[in-house]
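Chemist: what follows is a predicted structure for the sequence shown.
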Amino acid sequence: MSSSDIFIGETIGTAILILLGGGVCAAVTLKASKARNAGWLAIAFGWGFAVLTAVYTSAPLSGAHLNPAVTLALALKDGGWSDVPVYWGGQLLGAMIGATLVWVAYYGQFHAHLTDSEIVGGPGAQDTKAAEAREAQAGPVLGIFSTGPEIRHAVMNLATEVIGTVVLVLAVLTQGLNDQGNGLGTLGALITALVVVAVGLSLGGPTGYAINPARDLGPRIVHALLPLPNKGGSDWSYAWIPVVGPLIGGAVAAGIYNVAFA
């Protein structure tokens, strides 16, 4: 496959991934959404179906990595490094496009949510220095775009992301690849989607399970750039963890695969 096919496939696939994954987060979070407060099950299954749709759509073009940690693991497994920058570039661009489309699709809900006095401040809202500090750290809709920890501890948060990514990437590496050997086959796509649901349900509680650097970084950049009223901070002090943790996890998974399965 050509570099242009890879870039286009990863851009389209990752955009779909983030549109549907970020979309379920918006549906559950935002005021005036019919799915508001649907809960963690909806988010976990929404992200799983997002992976399934994105993989089936982009696999013919790029092999549907959709995740820099998967690309890194496959490069470590097979020694093919020449296309890694192309994959990563398409994944980051696609994640940013998908996050922007979530904002477009939920434009009215974003406005209603971020102008509600009970959410962003006013009578009845907490008005303390601690609340203001938390708001600067992570705004009221940042969770729609990117992840954040329930307990902020760099080592614990990093470990959680590493562990979750190892599970995901090891599952990818041990599934049947497509005919070109560079991405998931049909059965592998379905199994991987279910693994994403399992990771979300079992390991997503501490950090929100980024398990994908592009999934977190691209939408976080979009959150910082979008003209959202009262959006608060983008929590850049935490942003390195959902990038570095999954990359470490991908490398560890590749090491386990090469030792135990190759």
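Modeler: Okay, I see it. Values in this document were obtained by computation on a predicted structure and should not be read as measured data.
Chemist: from here on, just use CA atoms for contacts and neighbour counts.
Modeler: Fine.
Chemist: which residues touch the helix or strand hosting Glu132?
Modeler: Element membership of Glu132, judged by DSSP states H and E, is helix 129-137. With C-alpha atoms under 8 Å, 6 or more residues apart in numbering as the contact definition, helix 129-137 has outside contacts at 232-236.
Chemist: which of these sit farthest apart?
Modeler: Gly232 and Trp236 (11.8 Å; C-alpha to C-alpha).
Chemist: those two - which one has more neighbours?
Modeler: Gly232 (21 against 14; other C-alpha atoms under 10 Å).
Chemist: included below, for side-by-side comparison, is a second structure:
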Amino acid sequence: MNNPVFGEFFGTVVLILFGSGVGCSTSLKGALGKNAGSNWLYVAFGWGVAVMLGVLSSGYFGSPGHLNPAVTIGFAVAGSLEFSSVIPFIIAQVAGAFVGALIAAIHFWPHFQATTVEEGNSVGIFATGPAIENTPFNLISEIIATCFFVLAIQLMPADIPPGLQPLILVFVLVGIGLSLGSTTGYAINPCRDFGPRLMYALIPIPNKGSANWGYAWIPIVGPIVGACIATLLVKALS
């Protein structure tokens, strides 16, 4: 089936379902992941696998597997994607992120019912936030992390077998999470943050806290800027 826009939607559903599932497992009362004493490695590796599964799922529909507006914009700036595809891809990615987060919320609904804000029922399950609130440096963190994420994608050798690329992405994401991710939660993807944050705000999840919209622009602007810088660097070095 060749439908790249649907592929971007479905792949992002898979990405966010598994990624948000990590957030639910590590934050909600009664979840075995939280009871087992999950840690940052658990989170970083879980999100890395989520990206791999999303990319593999999207490929079935002929999608390039961006699953990320920043990557889509970066590839358009690089000339590797028609600009006419940018808006449809981004709409599909945001919608997929919303749906993926909603499915995760339904899956863990009894745990939301059992968990108060003080016990971990917060928007941080689905979206990112700063470890230390400092707007300029929070923005810089997202720019740097996304820049090097996109550089890793665009500088990936062309002779790597296509089926191996998603597996390599796992280690790229785990590496970024472990090294650069603990300042802001490494959104590095506007739809990965915005879609789930919107879902958390709109759906009547039991005992939920604030969606923290005051921070929401940073994981949108930062990744887009970072992706564009990476693309321009690659073009300059080429």
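Modeler: Happy to help now that I have it. These numbers were taken from a predicted model, which means no experiment stands behind them.
Chemist: which one of the contacts of helix 129-137 of the first structure is nearest Leu173 of the first structure?
Modeler: Closest approach to Leu173 of the first structure among the contacts of helix 129-137 of the first structure (C-alpha to C-alpha): Trp236, at 31.3 Å.
Chemist: quick check: the top helix by length along the second structure aligns to which part of the first structure?
Modeler: Assignment by DSSP state H gives helix 4-27 as the longest helix of the second structure. Mapping helix 4-27 of the second structure onto the first structure (TM-score structural alignment) gives residues 6-29.
Chemist: roughly how far is the matching stretch from the heart of the chain?
Modeler: Counting by C-alpha atoms, centre = their mean, to the nearest Å, stretch 6-29 of the first structure is centred 8 Å from the centre of its parent chain.
Chemist: and if you look at stretch 55-66 of the second structure?
Modeler: Here stretch 55-66 of the second structure shows a centroid-to-chain-centroid distance of 15 Å under the convention C-alpha atoms, centre = their mean.
Chemist: start and end of it, how far apart?
Modeler: Its start and end residues considered, stretch 55-66 of the second structure measures 7 Å (C-alpha to C-alpha, to the nearest Å).
Chemist: hmm, who's touching that stretch?
Modeler: 1-12, 14-15, 54, 67, 72, 166.
Chemist: stretch 69-84 of the first structure now?
Modeler: 3, 65, 87-88, 165, 169, 172-173, 182, 211-213, 246-251, 253-255, 257-258.
Chemist: contact partners for the one residue sitting closest to the centre of the first structure?
Modeler: Geometric centre of the first structure, nearest residue: Arg215, 3.1 Å, by C-alpha atoms, centre = their mean. Listed by C-alpha under 8 Å, 6+ apart, the contact set of Arg215 of the first structure reads 14, 18, 67, 92, 95, 146.
Chemist: go again with 6 Å.
Modeler: Residues counted as contacts of Arg215 of the first structure (C-alpha atoms under 6 Å, 6 or more residues apart in numbering) are Ala95.
Chemist: the aligned partner of it in the second structure in helix, strand or coil?
Modeler: Counting by TM-score structural alignment, Arg215 of the first structure corresponds to Arg192 in the second structure. Look at Arg192 of the second structure: counting by DSSP: H, G, I helix; E, B strand; the rest coil, its state is helix.
Chemist: host element of Ile144 of the first structure?
Modeler: helix 142-145.
Chemist: where in the second structure does that helix align, residue-wise?
Modeler: By TM-score structural alignment, helix 142-145 of the first structure lines up with residues 123-126 in the second structure.
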